[in-house]
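Enquirer: Take a look and give me a structure for this.
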Amino acid sequence: MTADAAASDTSPLRAPTIRTLNPAEWDTWYRALEIAFGGREEEPEERGLWRELSDVDRALAAWDGPAVVGGAGAFSFGMAVPGGAVLPTAGVTMVGVLPTHRRRGLLTALMSRQLDDIHERGEALAVLTASEPAIYGRYGYGLGTWRLSLTIPRGKVRVHSPGDAAVRLRLADPAESSPACERLYASRVPLRPGMLERRPGWERLPLLDAPGSRGGYSPLQCVLAQDRESGRLLGYARYAANVAWGPTDIPGGTVKVRDVEAESPQVYAALWSFLLDLDLTETVTIRSRPVDDPLLHLVSDPRRLEPRLSDSLFVRLVDVGAALRERGYAAPVEVVLDVTDEFCPWNTGRWKLHSGGPGKGASCERTAESAELALNVRTLGSAYLGGTTLAALAAAGRVTELRQGALAEASRAFASDIAPWLPHGF
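Expert: Presented below is the predicted three-dimensional model:
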């Protein structure tokens, strides 16, 4: 029976069973999850890439007889955390249940089983992006990063260069330039919490350009910024353009920027100057940038950027002790945290966190000492990458201070000077 047929199966309900997927079952599993997400079939190029990137041994399927009725997958990532370490992280993906099987506890069973599996693998962190953000808080995922989307009218803003850069811009084939771009991207990962290592195969994701998904835009374009003398790559941008003509033959196209990376402020400014000055276009858009993106401070009129804030990465501490030991802290801290965790009971209890500050390392062990801050694991996830302070979460009633001064001390230590950001979805 196909997943499509399962959606309309009227046979008596059986208790679904959950087990790890076999490789031969991947297409059936994936199609069932496409139905759970509305039914649109992905382009063959997209489906093929996700098939190759999938960790099939991490894919869980819920079966009602011979039919897949739900599932949850995970990728094996490395994610940058405050202090520059890159930690093994489970990238939770393709979580869904068919409409015929919702409201029966199946999603909770899948998420609980997945957390057990992640813990057994020794991964201290799990992350996801949410199609419906209201769902995942109850499973301990806290909103850890935000993203900015920008819509910029060409000709209405100027980019102020922080200084002259000895840089040459040239157009390049996206695939041919990919190895050099990936090396530059890799060098940027430890510098910003939330960025993901692109492990083998993932270098294809930024190049994904299925013709059926272009929506009238050009094939993917790439511009490189290189040192004038040595030719060394200093930055790059990938984009597509949709040139449109109005009724009076006035061009009104849009440039859709996919990603921009640069080694220096000067190179970043040069790339944006290029993107904002392409002929036959009047609007430049980009879907995801950090909330502290330099462009906000490089342009003549930031109001013209039309910034829009959206949720991005949700973070879950699967092993509280390991996760808190492995990240860096912006200030010295010694605090006893009373943590509650409904789905990972091994996290519940009091943990003593100690760090001497930047570069000093940290310890986090169970303790019988009196608690000084009380919070749940979801709140820890929101604060973990440093983009949301514990003080802000306390103002929302999500942290209880049990020792005067403990909140301010911990909030300073958990904060990050660099806003965390997820560079691409999964």
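
Enquirer: only C-alpha atoms for contact and neighbour calcs from this point on.
Expert: Noted.

Enquirer: which element is the residue nearest the centre of the chain on?
Expert: Residue closest to the mean C-alpha point of the chain, counted by Cα atoms, centre = their mean, is Leu422 at 3.5 Å. Using DSSP states H and E, Leu422 falls within no helix or strand.

Enquirer: Please enumerate the strands of the stretch 251-400 of the chain.
Expert: Assigned by DSSP state E, counting those that start in this stretch, the strands in the stretch 251-400 of the chain fall at 253-262, 281-289, 308-311, 314-317, 333-340, 349-355, 362-366, 373-376, 399-401.

Enquirer: quick revisit: right, and the residue nearest to the centre of the chain touches Thr145 too?
Expert: Yes: applying Cα atoms under 8 Å as the test, Leu422 and Thr145 come out as touching, 7.2 Å apart.

Enquirer: Name the residues contacting each of these two.
Expert: Common neighbours of Leu422 and Thr145, counting by Cα atoms under 8 Å, 6 or more residues apart in numbering, are 194, 312-313.

Enquirer: Same list, those residues, but as CSV with neighbour count please.
Expert: Shown next, in CSV, are these (neighbours: other Cα atoms under 10 Å):
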residue, neighbour count
Gly194, 28
Ser312, 22
Leu313, 25
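
Enquirer: Hmm, Leu148 is touching Glu306, no?
Expert: No: the criterion here is Cα under 8 Å, and Leu148 misses it with Glu306 at 9.6 Å.

Enquirer: which of these two has more neighbours?
Expert: Applying other Cα atoms under 10 Å to Leu148 and Glu306 shows that Leu148 carries more neighbours, namely 20 against 13.

Enquirer: Here is a second sequence; please produce its structure as well for comparison:
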Amino acid sequence: MTADLPAGMRLVEVTEERYGEWLDSWLGAFASPPGDDPEVVDFYRRTHPPHRAIAITDDAGYVATNASLHRDLVLPGGRTVPLAACTGGSCHPTMRRKGLMKATLHRLHERAVEEGKPIAAGGVSEWPIYWRFGYGPATWYNSLNIDVRGVGWRDDAPDGDLPVRRVSGKEARDLAQSVYERQAVRTPGEVIPPSCYWDRLAMDPANPRLEQMLAIGGGGAPRACVAVGDRGFVSYRITSDWAPETTPRNMLQVIDFLAVDAEAAATLWRYLLSVDMVATIQMWYAPVDNPLAWWVTDARKLRAQRHDGVWLRPLDVPTLLEARGWAGDGALTLRVHDPEGHTDGTFRLEVDAGQGTCRRSTAEPDLEMHVAAVGAILLGGTAATDLTRGGRIVARDARCAQLWDTMATPERAPYISYFY
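Expert: Have a look, this model is predicted:
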């Protein structure tokens, strides 16, 4: 049911020959066209291959872009499902409000269903846009700004005095991939990147422009990487702020922070807070349940700002509810409205011993919602009770929304650290 297009426009697959044009159209809409930077273009060609990209074109060239990548989404309980990772959405400013984004997303959703993927996901540039296409905010993260000289460190933090060592090149690349994959399986909401995503850590010299385009870092300072055995990895840059008449007040920006356990994470944080001449640490992405606030002596010197992370668009509700693990038992009947028709209907969810079964039903619903609300509450990171109070979910009884949250809330807060 791909949407109709204005006269003179057509939706096309992107060819190898026109990939540079597609990439410039997409990233240029966000003021970061790669142009003739071969390193950046080669990286995107491998992580965002041309055969996954689509565009809308008129006689003058591409006017809208989009893509869906093959990825896997980690669900509560540790299982993964095939994911259509949607990215690359853009529209030329002269073509706004003509239904072009709707047309590209409808095609990506159709393709996902054809490929047997039960869900699509996207990182959302602007909040008001994507709900109407069936996407709901499912994970959250904090950006951190830390006053290093005031925050302190508790003597009883779980730090086993583990050694921290420098790593670089292929060792850094391979270690980061290994640690990420081990931490991701315990973190609902994580999306598993392709192996080539980690090649950026082997680039010598590092490409700060690429990391800025990936929204994981920025600045031109050299990148440093350190590790804690095979259990933790962090990469960062230090920006100098030092005049002759002042005490050094450099800023350390964390790019990657990966740890498989609390002891490794605490060791890495203690290291970062001890780097000489650093007054401020900034981190763009941190889990909302990050224990750092309980490891420092003054958590008010750790300023966190909450943001929405990945938005999920269910395409097969029964498959998703049966694939994820559940924290409690119970039964609910859900009425789901999907304007695109992929997963519209009434479904009976029954959970026993943490395993769900879901079938179509004719019963009266306990909870009624747009498919975007299902995406928001699927992982347990957005509360059904909040959406009920906000009017996004209609509950037969308030206890029905409470039951969903009791069953759905996982041990770890859903989080994504890889923005594709």
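
Enquirer: Please pull up the equivalent of the residue nearest to the centre of structure 1 in structure 2.
Expert: Aligning on TM-score structural alignment places Leu422 of structure 1 opposite Ile416 in structure 2.

Enquirer: Identify the residue spatially nearest to its match, adjacent ones excluded.
Expert: Using Cα to Cα, 6 or more residues apart in numbering and skipping the chain neighbours, the partner closest in space to Ile416 of structure 2 is Glu190 (4.4 Å).

Enquirer: From Asp276 of structure 2, how far off is the spatially most distant residue from the centre of structure 2?
Expert: Farthest-out residue of structure 2 from its mean C-alpha position, per Cα atoms, centre = their mean: Glu245, at 42.6 Å. Counting by Cα to Cα, to the nearest Å, the gap from Glu245 of structure 2 to Asp276 of structure 2 is 18 Å.

Enquirer: How many residues are close by Ala166 of structure 1?
Expert: Ala166 of structure 1 is flanked by 12 other residues according to other Cα under 10 Å.

Enquirer: likewise His160 of structure 1?
Expert: His160 of structure 1, neighbours per other Cα under 10 Å, totals 15.

Enquirer: check contacts around the residue lying closest to it once chain neighbours are set aside.
Expert: With Cα to Cα, 6+ apart as the criterion, His160 of structure 1 has its nearest non-adjacent residue at 5.3 Å, and that residue is Leu298. By Cα under 8 Å, 6+ apart, the contact list for Leu298 of structure 1 reads 159-162, 269.

Enquirer: With respect to Leu49 of structure 1, which of those residues is nearest?
Expert: Ala269 (32.8 Å; Cα to Cα).

Enquirer: check contacts around the counterpart of the closest one in structure 2.
Expert: Using TM-score structural alignment, the partner of Ala269 of structure 1 in structure 2 is Ala266. Residues near Ala266 of structure 2 by Cα under 8 Å, 6+ apart: 157-159, 292, 295.

Enquirer: Narrow those residues to the ones also in contact in structure 1, please.
Expert: Here is what carries over to structure 1 from the contacts of Ala266 of structure 2, by both residues aligned by TM-score structural alignment, their matches' Cα atoms under 8 Å: 157, 292, 295.

Enquirer: hang on, the earlier thing: so what's the match of Leu422 of structure 1 up against?
Expert: Per Cα under 8 Å, 6+ apart, neighbours of Ile416 of structure 2: 139-141, 189-191, 309-310.

Enquirer: any idea how far Gly137 of structure 1 is from the counterpart of Gly390 of structure 2 in structure 1?
Expert: Aligning on TM-score structural alignment places Gly390 of structure 2 opposite Ala396 in structure 1. According to Cα to Cα, Ala396 of structure 1 and Gly137 of structure 1 sit 15 Å apart.

Enquirer: more crowded one of those two?
Expert: More crowded of Ala396 of structure 1 and Gly137, by other Cα under 10 Å: Gly137, with 17 against 9.

Enquirer: and that one, what pairs with it in structure 2?
Expert: Gly137 of structure 1 maps onto Trp131 in structure 2, with residues paired by TM-score structural alignment.

Enquirer: and that match, what is it in contact with?
Expert: So Trp131 of structure 2 contacts Ala372 (Cα under 8 Å, 6+ apart).

Enquirer: Would you check the span in structure 1 matched by stretch 327-337 of structure 2?
Expert: Under TM-score structural alignment, the match for stretch 327-337 of structure 2 is residues 330-340.

Enquirer: Could you pull out the buried residues of the matching stretch?
Expert: 330-340 (16 or more other Cα atoms under 10 Å).

Enquirer: now swap in stretch 382-396 of structure 1 and tell me
Expert: 382-391, 393-394.

Enquirer: just stretch 186-203 of structure 2 next, same as before
Expert: Buried, per 16+ other Cα under 10 Å, within stretch 186-203 of structure 2: 186-194, 197-201.

Enquirer: compared with structure 2, how much does the strand ranked longest in structure 1 deviate?
Expert: The longest strand of structure 1 (DSSP state E) is strand 67-80. Compared with structure 2 after the fit, strand 67-80 of structure 1 shows a mean deviation of 1.0 Å (mean Cα distance after the TM-score superposition for structure 1).
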